[in-house]
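Engineer: Pasting the sequence and the predicted coordinates here, then a few questions.
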Amino acid sequence: MTMGDEGRSYTVDDALLALGFGKFQILVLVYAGIGWISEAMEMMLLSFVGPAVQSAWNLSSHQESFITSVVFAGMLIGAYSWGIVSDQHGRRKGFLITATVTATSGFLSAFSPNYITLILLRSLVGLGLGGGPVLSSWFLEFVPAPNRGTWMVIFSAFWTVGTIFEASLAWIVMPKLGWRWLLALSSLPTSFLLLFYKMTPESPRYLCLKGRTTDAINVLETIARLNGTKLPSGILISDHQIELQNIDNPSEDTVLLSPRKNEVEIPKGMVSNLGGISSLQVLLSPELRRSTLLLWAVFFGNAFSYYGLVLLTSELNGHSKCMPHKLETEKSQDVSYKSVFIASFAELPGLLLSAVAVDKLGRKLSMSIMFFMCCIFLLPLTFYLPEDLTTVLLFGARICITVTFTVMYIYAPEIYPTSVRTTGVGVASSVARIGGMLCPLVAVALVHACHQTVAVLLFEIIALLSGICVMFFPVETMGQELQDTVSSLKPTNNV
């Protein structure tokens, strides 16, 4: 693009497209993926630690459920808070704080002397885990638009690795060493984020948005060097400057960001320096309101369904006191490990489906179809069925919800501009944690109370409504470039 006498210029999207997906992005993928593995492990261990602690400390069922609920409560607060920190102070600072909180509190919780201490430390783990969306947004901002869907699916595969690894670890560690060792070992992956933190780059999109163009160019040059490619010729400019120039001075030369000028004036429409309340107002602005409200509903439904299915896997297989031919024995715990381990592998075909569908069918159609398919798999579970058939149906439902969960985490960062991207995804993740806190009441409490039909029907309703909400999303982001400013979006207030 030629801009008057200044010669050629390029945006961050142009640069990423020219630099391609290479060695640099692979390193970023591995780093962010370790964080995703860590979060998956910390979430999966909830299926094992609660029952073990209840047995060891003679806790009530409500106290056992609270061990899970406080993690989601911490995540609710953390997802919102770390998103704001990341949008205001950078992606790197965001995941540095979250990794420190998660690793420290996760390891210390293994030494909890009593129930209250365990609850406090696990809530801090949840607070740190709330920063997961920061890493996904950080990785996303290094990926060229044509490759985004495929590579975000690959990124999501790290979650599946984490779930399978945690199920395997629990199966090996719990019977011999107990829950404390499981907590300690599960906190180790997060420590790797801290070890290699100094090597991580800041997002060039974020730097450019902040006017730190020299820093952005330095990062882009590093990408070019590692990938063996070259930056486009010209001067790096930001999207918001193009928009301002087109509006205010359409006939004059655009004021470009040059490497010699490290600070630029941030337009009034930008929200990268605003506080949490102002950022939330932007998420509910006419341009974003419809997308935000629908996103909240789908994140809630996704989390409610996903974590509910994880818990149902152990609750419906070998633990139901309502089925006389299935008595609870000492071996029931082994059945739990085995069931969760098998169900975790359902995420592998789910990821393969995601990879095929996300850039073939698009984000919206992929999610809506899988939500409706999940309903079909769950419907027979309104009745008591043989264990093998129950496992098969839960396996199918887990595949479907893995697809929706994976595609949702690709779609969510894409619909928000850079100025509020991690805040937007963070707030949506906070809403998801509400679903996570409520699902144990359904998956555990109702099933234990011999209300399996009611529990499954509730999951049916949530999944169905989520699929309908997906159909009303105003935009399909497949193949589209990421936006940097709210002003570049079209209003979506027709809800």
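Structural biologist: Alright, I've got the coordinates.

Engineer: going forward, measure contacts and count neighbours with C-alpha atoms only.
Structural biologist: Will do.

Engineer: Please point out which parts of stretch 338-354 sit buried.
Structural biologist: Buried positions in stretch 338-354, judged by neighbour count with 16 or more other CA atoms under 10 Å: 338-351, 353-354.

Engineer: same question, stretch 128-148
Structural biologist: For stretch 128-148, the neighbour count (16+ other CA under 10 Å) marks 128-146, 148 as buried.

Engineer: got it, and stretch 458-477?
Structural biologist: Buried-residue list, stretch 458-477, by 16+ other CA under 10 Å: 458-460, 462-470, 473-474, 477.

Engineer: Now do stretch 53-60: distance to the chain's middle.
Structural biologist: Centroid displacement of stretch 53-60 relative to its chain, using CA atoms, centre = their mean, to the nearest Å, is 31 Å.

Engineer: in what helix or strand does the residue most central in space within the chain lie?
Structural biologist: What sits nearest the mean C-alpha location of the chain, by CA atoms, centre = their mean, is P133, with 4.8 Å. Assigned by DSSP states H and E, P133 belongs to helix 132-140.

Engineer: and for that helix, what are the contacting residues?
Structural biologist: Identification of contacts with helix 132-140 by CA atoms under 8 Å, 6 or more residues apart in numbering yields 25, 28-29, 32, 35-36, 39, 79, 82-83, 86, 91, 94-95, 148, 152, 203, 409, 413, 421-422, 425-426, 429.

Engineer: any idea of the angle the helix or strand that that helix is followed by forms with helix 132-140?
Structural biologist: Proceeding N to C from helix 132-140, the next assigned helix or strand is helix 148-177, under DSSP H and E. Put simply, helix 148-177 runs at 140 degrees to helix 132-140, going by axes from the mean of the first three to the mean of the last three CA atoms, to 10 degrees.

Engineer: this is the other structure I want to compare:
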Amino acid sequence: MEAHFHVSHDSDDEAPCKEKKDDVDNPEIADFEKAISLTGYGKYNYLLLLTAMIGTIGHQCDLNGVSFLLPSAECDLHLTQRDKGLLNAVIYIGMISSAFMWGFLSDTFGRRIPITVAYFIDAILNICSSFAQSFWVLLVIKFCTGFVICGPVSMVKAYLAEFHGQSSRAKVMMCTGVFASSANVIIPGLAWIIIPQPWSWELFGGYIVYNSWRVYVLVCAMPSLLAAFLMTFFLESPKFLMAVGRNEQAIDVLRSVYRINTGRDAQTYPIKVLIHRKMSIIEETPSKMIANKSILSVLKQGFAKIKPLFKLPLLPKILLVFIIQFGTLFGLSTLRQWLPQIFATMQEYTHIQESMNVSIVGVSLCDMLEYTRFQNTTEVRLEGTGHCSVTMVRVARRPCGIHWRNPRYHTSSVLNTHAVKQLEMN
């Protein structure tokens, strides 16, 4: 027997749960999948995808943008190779430290508000980082950036999925991968255009010299700021609202999406009653949870939701997911984070040797890296060579983004014609 909720239009209180035998035959009763499919696919979905694309560019700027500014920021901030490694890693440390917190916030307060707030804070932190005058200040800000941006990185995907039915959900998830890969083409392009510029402004009586790499960091903050602004115009996830028993509001959201997508009056939306296919409904809304319980109790309830992940039967599956994700990111990110520095090192070594009329024939990459490391450690700079690298060769990383984007695009096409289960590992 299935349980459903009748929605009362006279009150915002949760409708009582009743059992009926004719749920399937009643055209005004539907579960989430049927209800979301009847809203159609139109303007709302396209605008949501556009906003997700802008937000994805924003968090990709956080994850990958640092590697492009390091060769140029080296002189201003007196960075060693160790410092550069820490700056590349600290964002991921911040993400790891806040991952479970964002999952709890997402399931407690919904999707839209945490995403909006996180993008706004991320933009402010990035703007502040463009004024950083020391390695330690930049390191702390980048840790905070990673701590904050971890939320939108995962929540945007859930938010997108919960506004799409089964027929388009897999394709939309692949689109988020395309957005990320496209961002990996855009970010090096921005670095290539902005960082080599001879821009320099003295601020606060010369205390801050605002040059091109700082402008690059400022520009990288704009996608997150724009995404935060655009998110204010969207609605809360109807699936989340159903999960916390707020079916009245879920119906209103579905009606609004239906009106925007179809151009018809919201009252013509055919579904009047939402039902749950599974009896796993959270009885308390987030506001009631906080009002009726202490913060400690709320945190304990949050950890109680996480504990099943580390117990049978979920533990083997979650470990498999962790291993796959770790291996994928380890292979993808390790070299990618250092490519701009490697290219800058090659350019600097070539420039130094040519200025000394020394041939570089037969010199390996290891020789170049070792020579540059020695110079950095002993702070030896030959006259005329101690410059900040603004090499144009770093644009060579752009084809990598193009190659990553193409498989994701073709995968989304395959998902439209084949069952999703055929692509999953059982």
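Structural biologist: Looks like it arrived, so ask away. Note that the structure is predicted; figures quoted are calculated from it, not measured.

Engineer: before we move on, the earlier item: show me what the residue nearest to the centre of structure 1 lines up with in structure 2.
Structural biologist: Using TM-score structural alignment, the partner of P133 of structure 1 in structure 2 is S154.

Engineer: Same question for F95 of structure 1.
Structural biologist: So F95 of structure 1 corresponds to I115, using TM-score structural alignment.

Engineer: how about the nearest residue to that match, chain neighbours excluded?
Structural biologist: Of all residues not flanking I115 of structure 2 in the chain, P152 sits nearest, at 5.2 Å (CA to CA, 6 or more residues apart in numbering).

Engineer: Also R122 of structure 1?
Structural biologist: Once flanking residues are discounted, R122 of structure 1 sits nearest to V71: 5.7 Å by CA to CA, 6+ apart.

Engineer: and K364 of structure 1, helix, strand or coil?
Structural biologist: Of the three states, K364 of structure 1 takes helix under DSSP: H, G, I helix; E, B strand; the rest coil.

Engineer: That one: neighbouring residues, count only.
Structural biologist: Neighbourhood size, K364 of structure 1 [other CA atoms under 10 Å]: 24.

Engineer: and it, how far is that from L257 of structure 1?
Structural biologist: Applying CA to CA, to the nearest Å, the value for K364 of structure 1 to L257 of structure 1 is 36 Å.

Engineer: that's a strand at I96 of structure 2, yeah?
Structural biologist: No. Judged by three-state DSSP, I96 of structure 2 forms no part of a strand; its state is helix.

Engineer: For the residue mapped onto it from structure 1, give me its contacts.
Structural biologist: If you follow I96 of structure 2 across to structure 1 using TM-score structural alignment, you land on L76. By CA under 8 Å, 6+ apart, the contact set of L76 of structure 1 is 127, 130, 429-434.

Engineer: and with 10 Å instead?
Structural biologist: 70, 126-127, 129-131, 426-434, 436-437 (CA atoms under 10 Å, 6 or more residues apart in numbering).

Engineer: Show the buried residues in those residues.
Structural biologist: Neighbour counting over the contacts of L76 of structure 1 (16+ other CA under 10 Å) leaves 70, 126-127, 129-131, 426-434, 436-437 as the buried ones.

Engineer: Out of these, which sit inside helices?
Structural biologist: Here DSSP state H is the test, and these give 70, 126-127, 129, 426-434, 436-437 as lying in helices.

Engineer: re earlier: the residue nearest to R122 of structure 1 contacts T102, correct?
Structural biologist: No. Applying CA atoms under 10 Å as the test, V71 of structure 1 and T102 come out as separate, 11.0 Å apart.

Engineer: mind listing the strands for structure 2?
Structural biologist: 3-6, 17-19, 29-30, 200-203, 208-211, 273-276 (DSSP state E).

Engineer: Which one, of those strands, ends up nearest to M242 of structure 2?
Structural biologist: Using CA to CA as the measure, strand 273-276 is the one of these that comes nearest M242 of structure 2, at 8.1 Å.

Engineer: Am I right that A357 of structure 1 is in contact with S368?
Structural biologist: No. Using CA under 10 Å as the test, A357 of structure 1 is too far from S368 to be in contact (11.5 Å).

Engineer: For L50 of structure 2, list the residues it contacts.
Structural biologist: Taking CA under 10 Å, 6+ apart, one finds 44, 56, 179, 227, 230 in contact with L50 of structure 2.

Engineer: what does stretch 177-185 of structure 1 contact?
Structural biologist: 41-42, 45-46, 48-53, 56, 103, 105-112, 166, 169-174, 186.

Engineer: let's see it at 7 Å
Structural biologist: 49, 52, 106-107, 109-111, 170, 173-174 (CA atoms under 7 Å, 6 or more residues apart in numbering).

Engineer: which of those residues lies closest to D248 of structure 1?
Structural biologist: Nearest member of the contacts of stretch 177-185 of structure 1 to D248 of structure 1, counting by CA to CA, is G106, at 52.5 Å.

Engineer: Quick check: the aligned residue for the closest one in structure 2?
Structural biologist: Per TM-score structural alignment, the equivalent position to G106 of structure 1 in structure 2 is N126.

Engineer: same deal with I119 of structure 1?
Structural biologist: Match for I119 of structure 1 (TM-score structural alignment): L139.

Engineer: With adjacent residues omitted, what lies nearest to that match?
Structural biologist: In space, L139 of structure 2 is closest to L87, 5.9 Å off (CA to CA, 6+ apart).

Engineer: give me the number of residues near the one you found?
Structural biologist: For L87 of structure 2, the count of nearby residues is 22 (other CA under 10 Å).

Engineer: Tell me the spacing between the closest residue to K23 of structure 1 other than its chain neighbours and T150 of structure 1.
Structural biologist: Spatial nearest neighbour of K23 of structure 1, chain neighbours left out: N227 (5.4 Å); criterion: CA to CA, 6+ apart. According to CA to CA, N227 of structure 1 stands 19 Å off from T150 of structure 1.

Engineer: neighbours of K278 of structure 2, just the number please.
Structural biologist: Neighbours around K278 of structure 2, by other CA under 10 Å: 9.

Engineer: what residue of structure 1 matches up with it?
Structural biologist: In structure 1, K278 of structure 2 lands on H240 (TM-score structural alignment).

Engineer: One more: S167 of structure 2?
Structural biologist: Superposed on structure 1 with TM-score structural alignment, S167 of structure 2 falls opposite P146.

Engineer: With A191 of structure 2 instead?
Structural biologist: A191 of structure 2 maps onto A170 in structure 1, by TM-score structural alignment.

Engineer: What is the neighbour count of its match?
Structural biologist: A170 of structure 1: 27 neighbours (other CA under 10 Å).

Engineer: Setting the sequence-adjacent residues aside, check what's closest to it.
Structural biologist: Leaving aside its sequence neighbours, A170 of structure 1 sits nearest to L182 (CA to CA, 6+ apart; 6.5 Å).
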